[in-house]
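Asks: pasting a predicted model and its sequence here:
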Amino acid sequence: MDGHVTIAARMDRLPITRQHRRATVAIGLGLFFDMYEIFLAGVLGTVLQKEMRLDKDALALLLASAFLGMFLGAIVMGVLADRLGRRRAFMVSLGVYSAFSLLGAFSTGPVMLVVTRFLAGVGIGAEPPVADTYLGDLLPPKHRGRYTALAYTLSFLAVPLCGFLARWLVPAAPLGIAGWRWMFVFGALGAVVVFLLRSGLPESPRWLEAMGRKEEAEAVVARFEADARAEHGELPAPVAGTTVSAGPARVGALFRPPHRRRTVMMTVFHVLQTFGYYGFGTLAPIVLVAKGFPIVQSLLFSALTFLGYPVGAALSLPVVERVERKFLVIGTAIAMAAFGLAFGLATTTWMIVVCGFGYTVLSNVFSNAFHIYQAEIFPTALRGTATSGTYSLSRLSSGVLPFVLLPLLHGAGAGTLFTVVAVAMGLVALDVALLGPRTTGRRLETVNAT
């Protein structure tokens, strides 16, 4: 085959095959447990505060612990994904998460719980950015957005599940064991199942080619081509492209033109987007308690509100390939600011549920769009490092948020809290508008051409 026809060009001209669909489902199930872990703290925060007699500072530390672990995990696993491979990074992260999530179920006190949640966070921390990178490497341009959104739609089923599980398990305490402990066990055992499913996934052929492992890349892409011919018949000829340079790239390249602009954009983006996305998800049940609702009732309202997460993710499927992703991120960020203000000021039950549901629907169109987007705007050799490195800041920001937003909630009320959230989301929209490139339907190599 022509020396200028790259592995990437051969992958990009393929239709969707059985292997693409299998990878999408396996990645989506892994992301399921990332979402489960993120929303677990907020759902159980009020329960653990009462059971373990946590003061406000201890509660903030408990809410922050998993996010701080995720910050460290995203950095470490992201670099691992670029150095040792996307698949190996997946397997290590799931193994670490499962072990410490199970250990957390046996916590004897607040210190052990905080430590185990921190270490479980280290394991699961890089799941979204490495998943974005892997699917971005694997999927053809015309289907990249839709299938990545499909993986996240599957993952967001974890959010209402987390809410309804808490609503059922916390009062029931099956076998005399506290319900919150069962929720940690569920996360651990589920991750083991996903580990086994992912063991059969291929390594990213784009990454193999970028590392100079041409024969392995050829073997992977040949399997995809064979599947495509079996399902769809003869394939179109690949378009000749620029030869990929082999070997790891230097991280410093992200801070020099032409990549510096995008690195700055995603750094600002991830520091701020957490105010709107994770701030709402982790604090909504606590906001409801602050409004005067009993704990069990607040868990029910949160579960109903959280139904918007999978609904929003599903609604993104027909949109992400039809609307330029840059503009989709901007529009949904602004809409989240408006619904967040309405939720913060709402006083009646129906307004709380409607505004919360609308907020979560919009937030997951936003989330799916930016997860696709962030994996499109960096070159293959640095995609894992860049995506995970900037994304890790969202985990750090989420870890700090309880120490900022909880005092704000208790001192100034939910209206002021969500005004701060709205300002942050407005700045997110401005950041992407000024610095973001267009990506929808374009080849990754074209988006990242120097």
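Replies: Sure thing, it's come through.
Asks: could you use CA atoms for every contact and neighbour count after this?
Replies: OK.
Asks: helices of the stretch 351-450 of the chain, start to end?
Replies: For the stretch 351-450 of the chain, the helices defined by DSSP state H, counting those that start in this stretch occupy 380-412, 414-435, 444-447.
Asks: now the helices for the stretch 151-300 of the chain?
Replies: Under DSSP H, counting those that start in this stretch, the stretch 151-300 of the chain gives helices at 158-172, 179-198, 205-210, 214-232, 260-276, 278-290, 295-306.
Asks: ok, second structure coming up, stack it against the first:
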Amino acid sequence: MTAFGPDGGQGGRGGGTGGTGGTITTDVPARLDRLPWSRWHWMIVIGLGTVWILDGLEATVVGNIASRLSEPGSGLSITDAQVTGVAAALYVAGACTGALVFGWLTDRHGRKKLFLVTLGVYLAATALTAVSFSAWWFFLFRFLTGFGIGGEYSAINSAIDELIPRIYRGRVDLIINGSFWLGAMGGSLLSVLMLNTGVFPLNVGWRLTFAFGVVLGLAILLVRRNVPESPRWMFIHGRAAGAEQLVAEAERRIEARTGRRLPEPDQAITVRTRKSTGFVEIARTLLRTYPRRAFLGLALFIGQAFLYNAITFGFGSILVRFFGVPSGDTGYYFAVIAFGNFLGPLLLGRLFDTVGRRPMISSTYLLSGVLLFLTAWMFGDGRLGATTMTACWCAVLFFASAGASAAYLTVSEVFPMETRALAIAFFYAIGTAAGGISGPLIFSDLTQSGVVADTVLAFSIGASLMVAAGLVAAFLATPAERRSLEDIAEPLSARAATASAPASGPADG
């Protein structure tokens, strides 16, 4: 139930308005965390999680169709370098910008409103990319496509973690973030079909590839309309009665379906409602109250960004230059690598909730780094062919993908709720910028030079940063498994309501 203080409206279950500035005591978080898995949760996962498939599709398809876009008769006057260079950089810049802008708006205006807006931006921008008639038009709408996708990361991750019960939160978050690779696999295979001129004309196939993303996005939008707002966000922002009603309805449906009454919640929290949280308070929280967690987030994001760029940025060139694989066949190899990436979170995700965050995050980072060092040694010694190199990459990325997904999980659960979306956006922007800007600058010449020692160096750089991040996680990762979000990081509004009371534990524990 939700009870309102003297300045917060009426008391009682489902009563009152809880306007901003009032103090309320609520058991909504505990009630959400003790729910058994149900169709209600599947709706959330399908409605919110499938957008990562779109991101994987977008990130993969442009690289695969770059050569077609630059061919005479494609309907677009653009060079291969402009597609893989300018357009890719603008997509990354858009994603970083969108993450920060929509991250701030998500914490201020709510999860549901923004995850509908960000998907709408993606749909419009992708549709307009499909009808590109010049290079500047293509560049503009690649930026706006990234702008929408970047906004999705903060809005969706924050909503997922606040709606999923604590005992499932780790595996669900990892699998959802790992579904990026289903999109990447689909994008690789889709490009093989769409670029077959025996099936589609030269100037049509690449446009249909983008149009397919629009169709998939519209289907996701129809499901997403039924996904609820985060009750946690609602009661902090003065909508306690709405949060109470939403959770009560979910409880009623689950009890009716199972035929069993849910156990009583075991704890409540008192907060002072607020409309928004300022940038200064958010920065102070991340850098002063939780500096070790902030350092951990940076280490995890930068480590995975460089490892992935060390492998994926030049994988096609490596297969073609060193192993004689035809350029038209590299998409099949990438599909295999993408499948290995998805298997990591799928098979290891449960262990993040049972074995624990710290051992699993550190071990996945360390194992992927060590395996990449081993791959670099075998490649430099001439022991690998195209098939065995791909197998090695799959082994590396099986662990790296679980670790990279855990980076998103970490920054979405270790900071207070009022800062969650912007914290996700901040670390995502840093990691994406490191991977999308520094990565290509470092790895492009190394992986495409045709010199074995250069590629070995590229692998070694990525492996070193991954191992370093794993060591940081071994000491600093927060044991967040099976704990409520409010226990991991007390909401700022709870501190405001009990400003004179000491904290229940060390802020950066």
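Replies: Thanks, I have it. Remember, it's a predicted structure, so these values are computed and weren't measured experimentally.
Asks: so which of the helices of the stretch 351-450 of structure 1 gets nearest residue 29 of structure 1?
Replies: Taking CA to CA, helix 380-412 is the member of these nearest to residue 29 of structure 1, at 19.1 Å.
Asks: buried sites along that closest one?
Replies: By neighbour count with 16 or more other CA atoms under 10 Å, helix 380-412 of structure 1 contains the buried residues 380-403, 405-406, 408-409.
Asks: what angle do it and helix 260-276 make?
Replies: For helix 380-412 of structure 1 against helix 260-276, the angle by axes from the mean of the first three to the mean of the last three CA atoms, to 10 degrees is 30 degrees.
Asks: which of the helices of the stretch 151-300 of structure 1 sits closest to residue 131 of structure 1?
Replies: Residue 131 of structure 1 sits nearest to helix 179-198 of all these, at 11.6 Å, using CA to CA.
Asks: other SSEs contacting the closest one?
Replies: Under the contact criterion of 3 or more CA pairs under 8 Å, 6 or more residues apart in numbering; DSSP states H and E, helix 179-198 of structure 1 touches helix 18-51, helix 86-104, helix 158-172.
Asks: just give the nearest non-adjacent residue to the spatially most central residue of structure 1, would you?
Replies: Centroid-nearest residue in structure 1, with CA atoms, centre = their mean: residue 128, separated by 3.9 Å. Of all residues not flanking residue 128 of structure 1 in the chain, residue 31 sits nearest, at 6.4 Å (CA to CA, 6 or more residues apart in numbering).
Asks: how many other residues sit next to the residue mapped onto that neighbour from structure 2?
Replies: By TM-score structural alignment, residue 31 of structure 1 lines up with residue 52 in structure 2. Residue 52 of structure 2 is flanked by 23 other residues according to other CA atoms under 10 Å.
Asks: likewise for residue 95 of structure 1?
Replies: Counted with other CA under 10 Å, the neighbours of residue 95 of structure 1 add up to 18.
Asks: go ahead and confirm it touches residue 123.
Replies: Yes - applying CA atoms under 8 Å, one finds residue 95 of structure 1 in contact with residue 123, separated by 7.2 Å.
Asks: before we move on, back to that, so how far is residue 42 of structure 2 from the match of residue 31 of structure 1?
Replies: 16 Å (CA to CA, to the nearest Å).
Asks: now swap in residue 24 of structure 2 and tell me
Replies: 30 Å.
Asks: for these two, work out which one has more neighbours and name it.
Replies: residue 24 (28 against 13).
Asks: so where does the more buried one fall, helix or strand?
Replies: Using DSSP states H and E, residue 24 of structure 2 sits within strand 23-26.
Asks: try residue 148 of structure 1
Replies: helix 141-155.
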